[in-house]
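In: show me the folded form of this:
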Amino acid sequence: MIEVPTLRHKRLFELASQLYRHIRYGAGISASVCIFLMVCTIVPDCIGRFFFDKPIYGTLELNILFMSAVVFLSLAWTQSQRGHVRVEVLISKLGPNMRSVFDIICWVIGFALFFAITIGGTKEAIHSITIGENLWGVKKFPVWPGKIAAAFGSALLCIQFLIDIGVEVQRIVSRKKLGVEFNQETLNIKE
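Out: Predicted coordinates for the structure are as follows:
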């Protein structure tokens, strides 16, 4: 009787995990598309501005919105690939368990910061939609898509931090159960 709910929970977790991976991947692809669109708007604007003295109006305002999507929508995917900048001068000398502990500490701090950004960003996005906030320049652009992208990307990163923390805790527990503590010198591994 106990195994049936466990199987159901496991399937539910796998389904949620797969859904999250697809959403995270889609957000990363969206950020890449925004980079492409930025290039497609900036290059003609520069050519028009410098060669023909005819800029494309609204390019700056549009790219401000794209920049928000580029930065925030790519964060979770980059974290899942361990692509963020990290300095390992001190922790490279430690064993795997201590390295995992330092990773967990960093991810808890990152989670706290981005959770605050998610909450604040969500409030700002809702407020921006409510008042119809616009970016005024040569052309009028709504601000809320950029704020939604920032809040959504931050929320995805928070979920990724929680996943990474859970995985590292499992690694520490499994190493403790096996009674294994290896370091790079013990295994003769060169990175």
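In: going forward, measure contacts between C-alpha atoms and count neighbours the same way
Out: Will do.
In: wait, Ile148 sits on His127?
Out: No. Look at Ile148 against His127 with Cα atoms under 8 Å: they stay out of range, at 10.8 Å.
In: between the two, which one's more packed in?
Out: Using other Cα atoms under 10 Å as the criterion, Ile148 and His127 rank with Ile148 on top: 23 against 14.
In: which residues does the more buried one contact?
Out: Gly121, Thr122, Ala125 (Cα atoms under 8 Å, 6 or more residues apart in numbering).
In: now the buried members of these.
Out: For the contacts of Ile148, a neighbour count by 16 or more other Cα atoms under 10 Å gives the buried set as Gly121, Thr122, Ala125.
In: okay if I get the contacts of Ile148 as JSON lines plus secondary structure and distance to Lys93?
Out: Shown next, in JSON lines, are the contacts of Ile148 (DSSP: H, G, I helix; E, B strand; the rest coil; distance: Cα to Cα, whole Å):
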{"residue": "Gly121", "secondary structure": "helix", "distance to Lys93": "38"}
{"residue": "Thr122", "secondary structure": "helix", "distance to Lys93": "41"}
{"residue": "Ala125", "secondary structure": "helix", "distance to Lys93": "44"}
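In: ok, back up a step: going by distance to Ser17, which of the buried ones among the contacts of Ile148 wins?
Out: Thr122 (23.2 Å; Cα to Cα).
In: and the closest residue to that closest one other than its chain neighbours, how far from Thr41?
Out: Spatial nearest neighbour of Thr122, chain neighbours left out: Ala151 (5.4 Å); criterion: Cα to Cα, 6 or more residues apart in numbering. To Thr41, Ala151 is 25 Å away according to Cα to Cα, to the nearest Å.
In: run this one through as well so I can compare:
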Amino acid sequence: MHYLRAALQAASDLLGRIALVCMAFLMLATTVDVSVRAITGKPISGIFELSELAMALIVFLGLGWTQLDDAHIRVTALSQLAPPRVRRLMDALSWSAAAAALFLLALPASEDAARAFAIREFRWGYIEFPIWWAKIALAAGLWFGTVQMAFAAISALVGQPSAVPSTDTPAGMTPEFRNHG
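Out: Have a look, this model is predicted:
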């Protein structure tokens, strides 16, 4: 289980760093595009198309860090009242449902990515921009999320935390409040 946790951490870090690069691009490109548009009255060709892809990649490739930090938004009022054993079962059930939902999204996304790659799909806009690579990245992010959620469900069943304990809790805030408040 330790090796799987370490592999998930490494993959999550890689995908998270790619998401950060996409976010940095999105912020910089949008700022430059708005500035150029204000000065010249014309946008920079391709920024809009790349921004669309960057937003999607930020969400799906950043899922891993959110899962490892145990930072998904959730309501725990009912589970906090349950005995520990029932709470673990409830957590396992909810993570299993999340894994199933991501699996149901990953299947058609993978089929679409394979089709997009086969035809080298592109998007029309100011420029003709290839999008097949982004569809592959999104499908990979969904499959990774599915594996992470399934791992969290198994971890909950056996009573091990699936998240890495965070050391970045703001002053005056308990980890319980940060994770569940």
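In: quick one: which of Ala151 and Thr41 of the first structure has more around it?
Out: Set Ala151 of the first structure next to Thr41 and count neighbours by other Cα under 10 Å: Ala151 wins out with 28 against 17.
In: the more buried one -> the second structure?
Out: Counting by TM-score structural alignment, Ala151 of the first structure corresponds to Ala139 in the second structure.
In: in space, what's closest to the most centrally placed residue in the second structure - neighbours in sequence excluded?
Out: With distances taken as Cα atoms, centre = their mean, the residue of the second structure nearest its centroid is Leu63 (2.0 Å). In space, Leu63 of the second structure comes closest to Gly145 once its chain neighbours are excluded; the distance is 6.6 Å by Cα to Cα, 6+ apart.
In: so who does the one you found touch?
Out: Here Gly145 of the second structure is in contact with Leu63, Gly64, Ala99, Leu102 (criterion: Cα under 8 Å, 6+ apart).
In: those residues in helices, which ones?
Out: The helices, defined by DSSP state H, take in Leu63, Gly64, Ala99, Leu102 from the contacts of Gly145 of the second structure.
In: and the gap between the last one and Pro108 of the second structure?
Out: When distances are taken as Cα to Cα, Leu102 of the second structure and Pro108 of the second structure turn out to be 11 Å apart.
In: most neighbours, which of the ones in helices among the contacts of Gly145 of the second structure?
Out: Going by other Cα under 10 Å, Gly64 tops those with 26 neighbours.
In: counterpart of that residue in the first structure?
Out: Looks like Gly64 of the second structure aligns to Ala76 there (TM-score structural alignment).
In: could you find the closest non-adjacent residue to the counterpart of Arg24 of the first structure in the second structure?
Out: Residue pairing (TM-score structural alignment): Arg24 of the first structure is matched to Ser12 of the second structure. Excluding its sequence neighbours, the residue lying closest to Ser12 of the second structure (Cα to Cα, 6+ apart) is Gly64, at 4.7 Å.
In: thinking the one you found is in contact with Gly16, fair?
Out: Yes. In this structure, Gly64 of the second structure is within contact of Gly16 by Cα under 8 Å, at 6.8 Å.
In: re the thing from before, next, the contact list for the residue nearest to Ser12 of the second structure, please.
Out: Gly64 of the second structure neighbours (Cα under 8 Å, 6+ apart): Ser12, Asp13, Leu15, Gly16, Phe144, Gly145, Gln148.
In: repeat that for Ile172 of the first structure.
Out: For Ile172 of the first structure, counting by Cα under 8 Å, 6+ apart, the contacting residues are Asn97, Ser100.
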